[in-house]
Each structure stands twice: as C-alpha cells, then as structure tokens.
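A.B. asks: Compute the structure for the input listed below.
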Amino acid sequence: MVSSALHRSVIAALAASTCLAALPQVARAQSSEKPADEGIGQIVVTAQRRQQNVQDVPIAITAVSGDQLRESGVRDPRDLTLLVPSLSMQAGTAASTTSLFIRGVGIGDFNSNTTGAVGVYVDDVFLGANAGKLFNVFDSDGIEVLKGPQGTLYGRNTTAGAIRFSSRKPSDTLSGDVSALYGRFDEVRLEGGIGGPIAGDVLKARVSGLYHRNDGTTFNRVTGNRVNNIDLWAARAIVDFTPGPDTLVRLSVHGGRNSGGARQFQHRGQGIDFFGDPAFLPNGTPTDGLGYADTDGDPWAGDYDVEGKERIDVFGASLTGQFTFGGVQLTSITAYEQVNRATLEDTDASPNQVITAYYEDRPRQFSQELRLQSVGENALNWIVGGFYFHDTLKTDSSFDLLRALRDPSAPLGGFDPVNSLGLLRYPYTQKTDSYALFGQADYKLTDELTATLGLRYSHDRIGMKFASLFDALGTVVPRKAYSDVVVPLLDFDRRQSFNDLSWRAALNYKTGDTLLFASFSKGYNSGGFAGGASTDPLQLAPFRSEKLYAWEAGIKTDLLDRHLRFNASAFYYDYRDLQVFIFDLSGPVPVQRKLNAGNARIYGLEAEVTARPVRNLELFTAITVMDSEYKNFAALGGTNYSGNRLVNAPNFAGSAGIRLTVPLANGSEVRANVDGTYTSSIFLFPDNAPSNKVAGYGLLNGRLAWAAPNNRYEIALWGKNLTNKAYVTAIAPVITQDQINYNEPRTYGIQLSAHF
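C.D. replies: Next up, the predicted model:
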C-alpha cells in the first residue's frame, strides 16, 4: 500500500502544480503558434494515426517538441527520462544497451536479442535492435510517449507503451536549422538540416546531419586518460514525391557510426575471495577476489587495465506510400534496418584481469506494414492493418574469465574449464518472424460520447541456434584471434511459436474543453530465448509471453480561458507471466537468466499541470505515483520474491520547472529555463536486496538564452545536473565484485542556433 508519507508527497506535488513550474514539454510540443496572452497553445499529435489535438486523445500521452528537445539537452532516448516522470531507464553493460520502463513495466535485460516492453518507432518504423536507437534525436520534429499497452494501432505490440520519434520533413519553402554546442569535457555537438522544393509541389527533400563528441566523463587512473567518451555521426535524407493532392510517396534513408568508448564502470568488492572466504581491507572496505577495492569514492574515476571501445554502424531505409481515394486512405510502410556492433569492455572495472568481454552482434530487420483507414471526422472512424516483421540476429560474443589466475607456463596456458579459467564464447543466431492483424474503430454514440473497440492477433515464431565453448588460447578481440583448441560445452537448436489475442475497449466523453475517458486493454510481449552466455540447456529453455491487463481512467481539461491545463489519469495493471532478468549466483561465475515471474500488480496516479498565469511566464509540473508488488514469484532455488517491489518502479517521480521570456525593445528576447526532477528509491533486481537499492535523487538543469527577432538566431548558456548528483543506473555481479554504472556528471556550455 502507498504509505502516508507518499500520500503527503502526492498532495504537496498537486498543490505545487498550480504555482510551480516545470519542463514545459507538453504545453509546447508540436504546438501551433499562439500569442502568449491567448493562453496555452494547441498540441497536435498523431498518436491515433490522424492529426488531433492532444487534449482530444483519450489516452495518456506526453508530447515533446523538437525545440524542447534541444532546450532540455536531450541527446538520445535515455535523456527522455528528464522530461517524462513515468519513463525510466536501466543502463546496460555498454553505452549502446539501455532498457526502458514506463510506469514500472519493462525488463532490465541488456542482451542483444531482447525486444523490450517499450516499442521505439522512428517515422512509424519499429526499431528492434537496442544499439540502433541512439541515433534518432537530431533534426527532430518531436516525440510522443504513449503510456500503457499499444497494439491495436501499431505494428509491433508492446506492454509498457511506445516512444514515437518524428523527423523534420521537407518543407514547402527553402528552410534550414543549424546549431553548434560546446561544453565541459570538450563536448562538441554540430547539428543541421536543410530542405525545400526541388520541382515545385511535386518533389521536395530535406537532408540533415549530426556530429557529436566529447573527451570522456570518467578518469582512468591507470593510464591518465579520460574514458566514457562519445564520438558519433549520423545523417538522414528524406524525399517526398506528391504527384497529386491524394498521393504521397516518401523515401527516407539514414545512417550513422559510433566509434567512442564502451562503458567504464565503477568497482564494488563483494568482500569474498575466490575461495569464498572474507576479503576486506584493514579499514573494513570489501575487496574482490584479488584484494582490490576502489576506495576514492569518486563515481567518475577508476582503475582500468582495459579501456573499452565500441563501434556501431547503422543503416536503414524506408519507403512510405499514402494514397487517398473514396473517403479512405491506404498507407504502406516498407523498411529495412541493419546494425553492426562490436564492443570491447572492461567488465570487472578493475586493474586486474578478472573478466574482459567482447560483444559482437549484427541484427538485420525487414518490416512491412499496411493500413487502411477512414478519412476525416465521421460518426465512425476506423483503421485496419497488417504487420510483418523479420529479424535475423547473429552474435559472436565472449568472456575472458580469470586470466589473472591462469599459469601461462602450464599446458595450454593454465586453461581450466572446470574452474572457469579460459575464454568462454557463445555465438548464436536468432531468427524472428512476427505477423499481426489489428484494427480499431471509434463510434460516436452521441455528440459528446464516443466508444472505442480495438482488436489484435499476433503470431511470433522464434528460432534459436546457440553454441558455447571454451577456447584455450584465444583472447577477447575480434574473431581472428580465436584459436582451434576448444572444448564444446553446448549445442542448442530450437524453435518456438507464440500466439496472442489482445484488445482495447474505451469510452470518452468530451464537453467543451474537458475530456473524460476510461479504458480496458490487454498488452502482449512475445516469449523467447535468453541471449546471455549459457552452458546448460536449461538456461536456454524458452520463457513464456507476458501479458498486461490495464484499466485506466483520466481527465484532460483546459481552464481559465486556456491559461491552466490539467491532465490526470489513474491506472491499475494486472501483470501476468512478466518476464524478469536475474543473475544466478549459485556457481563460480554469475549466470544471466531470463524467466517468468508469476503475477504482479501496479497501480498509480499521474498528473500534469501547465499554467500561463501572465504573459511570457509558463509553469509546469508533472508527477507519477505508483505502488507495485510481485504477487506470486518463486525464483531460482525456491526463493520467494512475492511481496517485493518491481524493478525500476519508483513510488514517486516528478518534474517541475519554469520558463520566463523577457521581450526587449528591438524585438529580441531573453529566455530563462529552470527545471528539475526527483525520483524516489528503486530496486534494480527483484530480490530487493539493500545492496541493489538506488536511493532517491533529484536533478537540476538550467538554460539562459538571448534570441534575435523572429527567432532567427539564438545564443544560450546551459547546464545539466547542476548539483553534480551521482546515482546508480545499473548493477551487475561479476564473480567476486559488482560493476556499478553511474549517470553523467555535471555538464555545462554554450550553444548557438540559427533558423532560416
């Protein structure tokens, strides 16, 4: 149950919402231009596959404009947690792998074959590969975060929700945007886009690009170098062909490369040696099995014998056709995406050779979506569609285990697979074929009351061909350094199919500027196979599909002549067979396991308040209050996790801030933004162990800018995490130590922007 202290937090946050500010993302996202004294501008979204005012959309949704992404310093999808309190993340074992959660629904599995509970779309193309999701936040027209199960309108079904990125499209006249940013750690970010007509109204195009680098936010005391650096570029070209008013054919091609550093972690000793005996420094600090401990308390410094590197190459293309005829519109989206990723990682986060990892994966995906829908506002608005998704994922990853304990003068260099001394490789190929039919209809029972019914059938077929072996003489570098002296451990080849029927039923009542809605929906996330290192067929036994039954009711209203906007929703989730990621610590080496918990429940309340009390002043606050519990979860070895809180499910998360605009006599403006977020404590594993608990934390950001008349130029000073708050984003056990992932430290700098 929610504690009395939590109730007090809710009351205080709601009270503050009328007078406190916050991230103004909702009020300005994809907003029409309105003078400030006319109230809060209209927000146009396409969450339901047609353009609507967000206040008329009967679902919980947060929209973020492209300008707000820039002003809030959002660099990639992970930064969206700064803008959407109910969206959280758990960083994985490398900079490219991050698990997203919405309202506590998600899975903290960093392996390459994990689909995740949050669907990520770029221009309506679903992205399956984790690594390919880092290249989307540039030249952006906006982002929509949809909360709750999605499937009756979207290609890929998800239980937690969906994040929809929208790129800037070609314009009717020549226009462009460019920005240059410089910040702490010699950060440089150059971004630009230009577009317009090529052949009148028939052919238009836009090209855009991004370059982003820094020297690294963490100091390596072994080499004196900075690590955790960024070095990436991305580019996109969009061409629109419109031979007539009822036809649009859009070709989009994009690509990019990240060649920066892999994640360098913090080290935390478990206080045991390799024989299971206590291992502590004289001052009581726990060490690892080799007697090492990181004692300086600096989360952005460490002792690393390996400076990790990561290379990700991304390429994708999509062809979209929209054809309107006879009062209906046919949409076809054909897309191809590929990613090549290679990551060398200092897994043990220490100066010793305990574990070094090499991850290599090459996903290739093809998708085809067809939709037929009604056009305009009718008594009956409907959409039907079909979706096909094929993905082939090839990996060849490895762990160099306990090389520090191997005797190089012994036969085969001290190779000893019984005691996990050697190189463990686990190459596998996973093929996925997903088919779906979906549809949704909205029928106006009266002028104010509308009923919605949606249905979806999904079929997923997944094949896993997995091998694991010990390599006596190999090293953790690309495959050419592997040897032929191997001990086969596992040869696994299996296919499994999963089917589901999911739905959405809703009612909404609209009167004046107030919308009331209630819905009941079911979400589905396909079962599959674990993608971590495995040496036992039981570790690869398929896990079942998870299902989420969601009840939700909400209100959206504009008050005081649209100077105050209040949106709120209450939800209850019945979460069944939820997929969980844990570490099996029963052997000498921690083993990754993915399995089904029994049942869980989550309920909560969300509220967003935007206010424009006077001209040129905008205030916003948003809160999410949740209570979560595993109702029935018997884990490995009979351990009972029932009654524990879900992973990454804070009891409270909120954001607040202010935006002040001061007009000057010459038509220019001074703009000041201050915003902050607070997240209460969370657990990173289902066991809810104190060592895996992240204490509550708050972040403070700010921006001060001068804008020329008509917003043609802008110069801004910005700062993120101004209080230099450190908090843990992920923990993973590594034999006799834990690797700890922290957030980014305080950053600040200057940004120049121009629009023409």
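A.B. asks: When you work out contacts or count neighbours from here on, use the C-alpha atoms and nothing else.
C.D. replies: Will do.
A.B. asks: correct me, but Tyr443 touches Ala506?
C.D. replies: No: with contact defined as Cα atoms under 8 Å, Tyr443 does not count as touching Ala506 (10.6 Å).
A.B. asks: list residues touching both of these two?
C.D. replies: Common contacts of Tyr443 and Ala506 (Cα atoms under 8 Å, 6 or more residues apart in numbering): Ala451, Thr452.
A.B. asks: Select the longest helix from the chain.
C.D. replies: The longest helix of the chain (DSSP state H) is helix 4-16.
A.B. asks: who does that one touch, helix- and strand-wise?
C.D. replies: strand 617-632 (3 or more Cα pairs under 8 Å, 6 or more residues apart in numbering; DSSP states H and E).
A.B. asks: So which elements touch the next helix or strand after the strand it packs on?
C.D. replies: Next helix or strand after strand 617-632 toward the C-terminus (DSSP states H and E): strand 652-663. Under the contact criterion of 3+ Cα pairs under 8 Å, 6+ apart, strand 652-663 touches strand 617-632, strand 669-679.
A.B. asks: want to throw the ones you listed into JSON lines with distance to Ala597 and mean neighbour count?
C.D. replies: Below are the helices and strands packed on strand 652-663 laid out as JSON lines (distance: least, Cα to Cα, whole Å; neighbours: other Cα atoms under 10 Å):
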{"stretch": "strand 617-632", "distance to Ala597": "7", "mean neighbour count": "24"}
{"stretch": "strand 669-679", "distance to Ala597": "25", "mean neighbour count": "21"}
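A.B. asks: Output those as JSON lines; include the columns distance to Gln150.
C.D. replies: Listed next are these as JSON lines, based on distance: least, Cα to Cα, whole Å:
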{"stretch": "strand 617-632", "distance to Gln150": "20"}
{"stretch": "strand 669-679", "distance to Gln150": "25"}
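A.B. asks: returning to that earlier point: quick one: the longest helix of the chain to strand 617-632, angle?
C.D. replies: 160 degrees (axes from the mean of the first three to the mean of the last three Cα atoms, to 10 degrees).
A.B. asks: The next helix or strand after helix 4-16 packs against which elements?
C.D. replies: Heading C-terminal from helix 4-16, the first helix or strand you meet, by DSSP H and E, is helix 25-28. Counting contacts by 3+ Cα pairs under 8 Å, 6+ apart, helix 25-28 packs against strand 61-65.
A.B. asks: what's the closest of the helices and strands packed on strand 652-663 to Tyr211?
C.D. replies: Nearest to Tyr211 among the helices and strands packed on strand 652-663 is strand 669-679; the distance by Cα to Cα comes to 25.4 Å.
A.B. asks: Another sequence for comparison is provided below:
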Amino acid sequence: IDKRFYLNRVSLALAAAYVGASTAPASAEDSPRKLEVIEVTAQKHAQNVNEVGITVSAFNGEQLKDLGVKSSQDLAVHTPGLTVNETSATGVPLYTIRGVGFQDYSTASSSTVGLYFDEISMPYSVMSRGIVFDVQRVEVLKGPQGDLFGRNTTAGQINFISNKPTEDLEMGFDLGYNNFNESELEFYVSNSISDSVNGRFSLKTIQSDEGWQDSLTRDDKLGKKNQLAMRTMFDITLNDDATLLLNLHYVKDKSENTANTTYDGTIVGLAEYDQPYLGLADYVLPTGANFGEIPPWYSTGDATKADWTNSYTNPSTGETWDIRPQRDNELKGVSAKLDWQFGDVSFTSVTGYDHFEREEANDWDGSASVDSSNINVTDLDVFSQEFRISGETENLLWIAGVYYSKDEIDESYHYFMADSYFGLAAAAFSMPTAFVEFPITELDTTYNQQTESAAIFGHVEWQLTDAFRITSGLRYTEETRDWSGCTYDAGEGSLSNFLNGAFGASLAAGACGVVDDNPVSDTYIFNLLGTQNINDAFHLTDDQIKTNRWMGKIGADYAFNKDILGYATISHSFKSGGFNGANSNTTSQLVPYDEELLTSYELGIKATLLDGSMQLNASTFYYDYEDKQEADVDVTFVGNIAGLTNIPESEIIGAELDLNWFPTDNLTIRLGTAYLDTEIKEWEAVDVSASQWPNTVYRDASGGTLAQSPKWSHNILAKYEWEVGNSYIMDVALDYSFQDDTSGGVQPERATESFSTTNVRVGIGSILGTWRVTLWARNVTDEYYYQAAYRGGNGPYVRTAGLPRTYGVNFNYNYF
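C.D. replies: You can find the predicted model right below:
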C-alpha cells in the first residue's frame, strides 16, 4: 500500500473522529463522573495535557502504582509506541519511540530518547536503571521536540517528575511481597521545616534473597535483589519572588542480573548456532560423549529456565574471576532549581550533577561455557546548567534560554572468551585457523570519552484568536566529543601472542591490540609487515567529532470548541554522532558514526467528550529519517564482529489512539493503540558472506524494516470500583498489553515474536484514602515472551525472557 495514501486515509479518519466527537451527546445523567486532568510541563510551563498541541502519554503516581511500574523499562508495557529492550548483556537498556532508537549496547552511546529526572538530563541510558518511586507523574513525549530540551535527541522524551515538599504534614508507606520472596518498602514524609523551608524525604528498597531463574544444568538460582533509592528535597522560599528547590538523590543496586536463554536457531530459520563453542563439542562432534543429544542448556517456553557462568579461571595464569551475572551500581546526584520573578518576567536556573559508577558482570551466551562473559567497570560524571527566562502577555507566551552540559566516561570492558571459536574451541573442533595455535582467552577494552555541549533556544506560543494558536521554537547546538581507547591484551598474553603469530609483531602482554588498517595512515599494517616497525601498527586511537546544528519546530492548534483541539506540527531534530565502545580489532571499527537527522510531520486531535467523562486523543505522523544510527557488522582479521554505522535514508509512518473513559461512576476504561510502518529506503549494509578482511563487500538492504518497530501495539485497562458500606471502597482491575513481532532490522537473530501479558488486581481500602490492601498478579497466564534476542557474543543465539507469572500483596498507608 502506498504510504502517502495511508497517511491521507488516517488524516481523514482523524477528521471523522472530530465530526463524531463534536456531535456526540453529552449527558450529565448518563456519565456524571469526570476524568482527572493531568497537568504537564512538556513545554517547560504548566499546561493541561489535553490542551497541549503535541502527543503526550501521561501517568500520575497512583496510575503507576496500580500498573506495577517500578522502573523506566516497565513504562513500555503500558505505552504504545514505546519499547525498551537490550541487544546484549552489558546492562544497557535501549529505548525506542515510534521506531526511532539506536541498537548499540555500549555504555558511551547516547540514547535517542531523552531521559529527564526532575528536569535533569540523564544522557546515557545505563544511568536510568534505578527504581521509580514517590513520583507525581511521568510524561512520555512522542516525536522530536526540537527546541526546549537540553540534549539533542530524535525519538522524544520521558520526563519523571517527583512529588514535591508540602507545608502540611504528609507521610505514608507501602509494603509489598511476592511469590519470589521479593519484599519492598516505600516510605515518604513531607512537612514544613521552618517558615520558609518545606522538606520531603522518600525512599524505596526492594530485597530478595532467592531469585526467580533456575539453572538448566545444576542446582543454582539467579535473580537476588538488593536495591535502595533515596531522595531528599528542600523547597526554600528565598523572598516573596524567589524559590529554590534542592534535590539530593542516591541509588544503590547490588542485585543479580538476568541470564540469557540459549536456543536452537533452526526454530527461527537460522543455523543451530553461529559459531561453535567448547560446550557444544560433546553434543555435535561424532566423537562426543553425548553426540546427537540436545544440549541441556537449550530452552524455550519456560522463562524461569536459563544458564550462566559463575566463575572463570584463566588456564595460563591461574587467576580466577567472579563472573556471575550481578551488579554493584551507585548513582549519587544533586540538583537545584531557582525560580525568580522579576515583574512580568520569570527567571529559572536548573543545575544538575550526577556521578554514576558500577562494577557489573553479565553472561552473553546463556550457558556454563565461557564463550562470552564480561565485566564492565564504569565511572561517569554528568554536569548540566540551564538558564531560561520566560514571560506571558494576554496573547503571547515566550521562553528563551541557554544550556550547557559536560560529561566524562571512563570504562573498562573486560571480556572473557576462552571457550569460544576464537579461543579453545578452534582446537576442539579441529578448525583450520590460527586460533588453534594462538587461542584468545581474554580482552580488556578501555576508553575515555568527554562530551561538551552548549545550546541557545527560544520558544513562542502566539494566541492569534481565542481558538487559534501558533507554536514555534528554534535551538542551536554545538557539541564536541573526544574519544580515546583501545582493546588491550588482558595481561595474560593471549591477544599479544595471537597478533605476534599472525603479523610477526613482538607485542608484550598488556599491549594495545588494535590493528591500523587505514591505507592512508603512516602506520598502515600492510606497509609495516616484515619491518622492524611492525609494532607501530598496533596503537591507541584518539579522535574528536564536532557537531553544529539548528533544530526546531512549528505547530498550530485550533480549538473547535472548549472540548475539541486539533493540532499539526512540523519538527526537526538531530542526535550527534559517536564512537564504538565495544571490543575492536581494527582502527576502521573506531571511525565515528555520523549524526542522525529526523523531520516529523504530525496531525492530531484531542477531544473531551461525554461531559468530561471521556478523553479521546488520536494522531498520525510521517518521519523522514536521515542517517539513522544503526548496528551493523565490521569485517576484521578475526571475522565479523559488532559495528556501528548510519542508514542513509529511511521513513516511518504511523498512527496512535488513546482513550480514557468513565462509562459509569464505577467503571474506568483506558485504551491505547499504535501502528508503525517503517521502511529502509537506502542502505548498503555489509555482506557478511562475501566479505573478507581487509576487503568489505556491501549489499542492498533497502526495503527492510527498522529494528524494534512492532507494527501494532495495544494496551487496555478496565477497572471497576464500588463502595462497601460507608467506610470502604473496593476495586477489581484487569489490564492487557500486546506487542507485535519485530524484524530485528538487517540482523535476523534480533527479531522478536509477538507477545501479550495480562495483569489483574483486587483492592480494598478506606474511602478516605488512608489505607489500601491490594492482591495482584502480573502475566497471569504465565506467557513465555522475550523482548530481546541476539547472537550471544561469539557463538550461540540467545533470548532474554520476560518475567513469568508473578503474584503478591501490597499494603499502603497514608497520613495527611
């Protein structure tokens, strides 16, 4: 079907929705209960979410608790168009909105989705894995914003807004327990400290000493949790015109990570495995003791079954490493927001600093073999400062400001691969490669990345008539990113021995092992072969990229009446380029990828119907996507490994519908659906089968779809509540979500199947809201599903399964 024809049809559907909305009967007798209006700050000032001419999915704190949202990843289940997945075992969540995402597992990769916590940007998604707690609301802004938000992004934003300090005493707690022996406690207290200072302290902890995953090959469980998050806020009145909000926050996470499940790739049209690894020898070699049997670590259909490696001892040095999937992450931060009123002009300063560090182990291959495991040691500092002024007259609202940010990442990515094809498996399988004589057992990739960004921006909302408003914004950004790094021999000599044997070098243990394969370089490997300077071809890479870009938006909205708003926007945004932080063999892998550009055209309507008891929002959009940043493969002297590139041209067409409705005083209905049609228009991707280093062959990859772009996604919630006597209120709720399958882009091993989950809960509490008990069950049908699939490092194909059926009880108490 022609996509522009589709866009026209959807536009007509929106017009029909307006006609139906404007003529729908409104009867106070039939639907007397009105929907709660959520106030958002999607455009840096307070607005009714139904009066903002952009597409926003908003959840208040109570809705998030009801839906069991404990992390930013949980939001995706209840937000059509938003997906959160992983494409590796490095502990980095990847966010995608409407097909706009970057499937890179490196810590140093900036997210296409802007992540903001109390107006402070978290530019690296690894920082977002903390607990969501004591939240006033969450806003998911869909599409490029183009003007008001600090770090350049293309997909949209997710804003987390915390509850603020109160003058009167408020306090409460929430206790929970589930069938995996997981307990949680959330607590808050808020009150005035003095005549000019209000304070709020909140915390949440989740503890489990058992876990939920069972090893397929031994008596071992995985999934213990030890999470703590705290926040202290002070709302200080400086004088009659100025206030200062201080926010001190801390997150500590010493939990175990999720293990992958290995499966036979032939069930999805792939080979059984990509490359052999040592654990397979007994099962696939005719001389193996278990030849012809199914490896016991293969599994599908049971989310609790997986496998992993607990420790590794280097055969040469005898050094033992703890590589059980686990993390020790810590985030410490402070922010300050100053609001000062000067007559008709408001001045706002937002300052933020966060320090994140972690030591985290993950298992890629889903087996007890050491085909692919890693330990990431990360130290990350992020500072940002925004100054803005704003004013408002009868017909005009304006905002202008400047933004500056600076961050630095130091990371060591220690990789274990002794049982892989590149290690001891080559000899076990009698493969004619240099790895038989010179197996590589460990690697150590270390790098430093420093990013500095500065921007100036302006935003204007002009009320031309009572019904018609024009919104426009413009932003100019300058960004510089410096990168220095190398993949080193890990100190045990295996990489150096391999390179010495393959190239005639004399590299010592611990040396940099990246080969210079740039033909115009003074240290080009093929110009130094056989010379006394051969070691010079292996060296650290230092590089810098600079980006200078304008981005902006223009929109118009028209209030057909007090309840119906139609809007149209054109917005343009970019995401700066970056560097590959994964293991590398050649300098060509470390050439930076370019910035990506996205131009969005969107039409939408927001209709408040049935005397305020129904809210119907619908939108349709077309994205012109240029130089999309994407994962591909790099051709190296050891084979094809992970690489990053740009897709020159692609496009996305889609539509969304969001419905909130009180059919009766007792019944709540919430419905959301999203449709996506993505297409790669132009891309010469690497032809893996035809390429051999140093020559790379390309193939036409146009016509394919983008990764993590389900054609359909839906969610529906139904909640019925009624009074019990004069003192209690009881409710029963059911929510259902569905996500369509995804193609995996040009890497079929990353494809996922469609899945759905159903959650139920029953609650009873005080009619005054002081206490509530809730019994709940999530994934009540115990559906096996996975939101991530990929090649598990070097050899196997793996999936990361979602949680099985989970049920529990919560008790909530509030004093106010």
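A.B. asks: where does the TM-score land?
C.D. replies: TM-score of the superposed chains, computed with TM-score structural alignment, normalised by the length of the first structure, equals 0.89; 716 aligned residues with a Cα RMSD of 3.1 Å.
A.B. asks: re the thing from before, Tyr443 and Ala506 of the first structure: which has the busier surroundings?
C.D. replies: Ala506 (20 against 16; other Cα atoms under 10 Å).
A.B. asks: picking up where we left off before, figure out how far the longest helix of the first structure is from the centre of its chain.
C.D. replies: A distance of 28 Å separates the centroid of the chain from that of helix 4-16 of the first structure, by Cα atoms, centre = their mean, to the nearest Å.
A.B. asks: any residues touching that helix, and which ones?
C.D. replies: Ala607, Thr621, Ile623, Val625, Asn651, Phe652.
A.B. asks: ok, those vs Gly176 of the first structure, which is closest?
C.D. replies: Using Cα to Cα, Thr621 comes nearest to Gly176 of the first structure of the contacts of helix 4-16 of the first structure, at 32.4 Å.
A.B. asks: Give the aligned equivalent of that closest one in the second structure.
C.D. replies: Aligned counterpart of Thr621 of the first structure in the second structure: Leu671 (TM-score structural alignment).
A.B. asks: Now for its match: which residues touch it?
C.D. replies: Neighbouring residues of Leu671 of the second structure by Cα under 8 Å, 6+ apart: Leu657, Asp658, Leu659, Asn660, His714, Asn715, Ile716, Leu717.
A.B. asks: Same check on Phe683 of the first structure?
C.D. replies: Going by Cα under 8 Å, 6+ apart, Phe683 of the first structure touches Arg645, Leu646, Val647, Asn648, Ala649, Ala689, Asn692, Lys693, Val694.
A.B. asks: Looking for the alignment partner of it in the second structure.
C.D. replies: By TM-score structural alignment, Phe683 of the first structure lines up with Ser743.
A.B. asks: before we move on, back to that, tabulate the contacts of helix 4-16 of the first structure (TSV), appending distance to Ser526 of the first structure.
C.D. replies: Below are the contacts of helix 4-16 of the first structure laid out as TSV (distance: Cα to Cα, whole Å):
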residue	distance to Ser526 of the first structure
Ala607	31
Thr621	36
Ile623	31
Val625	28
Asn651	28
Phe652	29
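A.B. asks: which residues of the stretch 201-350 of the first structure fall in strands?
C.D. replies: Using DSSP state E, counting those that start in this stretch, the strands of the stretch 201-350 of the first structure run over residues 203-214, 218-220, 226-227, 230-244, 247-258, 266-269, 301-302, 309-325, 328-345.
A.B. asks: Chain neighbours aside, what residue packs nearest to Gln266 of the first structure?
C.D. replies: Spatial nearest neighbour of Gln266 of the first structure, chain neighbours left out: Ile740 (4.8 Å); criterion: Cα to Cα, 6 or more residues apart in numbering.
A.B. asks: hang on, Thr477 of the second structure is in a strand, isn't it?
C.D. replies: Yes: secondary structure of Thr477 of the second structure (DSSP: H, G, I helix; E, B strand; the rest coil): part of a strand.
A.B. asks: tell me the contacts of the counterpart of it in the first structure?
C.D. replies: Aligned counterpart of Thr477 of the second structure in the first structure: Ser458 (TM-score structural alignment). Residues in contact with Ser458 of the first structure (Cα under 8 Å, 6+ apart) are Ser434, Tyr435, Ala436, Leu437, Asn499, Asp500, Leu501.
A.B. asks: Apply 10 Å and report the result again.
C.D. replies: 151, 156-157, 386-388, 434-438, 498-502, 524-526 (Cα atoms under 10 Å, 6 or more residues apart in numbering).
A.B. asks: How about Thr112 of the second structure?
C.D. replies: Applying Cα under 10 Å, 6+ apart, we find Thr112 of the second structure in contact with 94-97, 100-103, 123-125, 144, 151-157, 574-576, 596, 629.
A.B. asks: what residue of the first structure takes the place of it?
C.D. replies: Match for Thr112 of the second structure (TM-score structural alignment): Ala117.
A.B. asks: again with Tyr250 of the second structure
C.D. replies: Under the alignment (TM-score structural alignment), Tyr250 of the second structure maps onto Gly255.
A.B. asks: Can you give me the neighbour number for its match?
C.D. replies: A total of 20 residues lie near Gly255 of the first structure under the criterion other Cα under 10 Å.
A.B. asks: and the gap between the equivalent of Val197 of the second structure over in the first structure and Val580 of the first structure?
C.D. replies: Superposed on the first structure with TM-score structural alignment, Val197 of the second structure falls opposite Leu203. As defined by Cα to Cα, to the nearest Å, Leu203 of the first structure lies at a distance of 49 Å from Val580 of the first structure.
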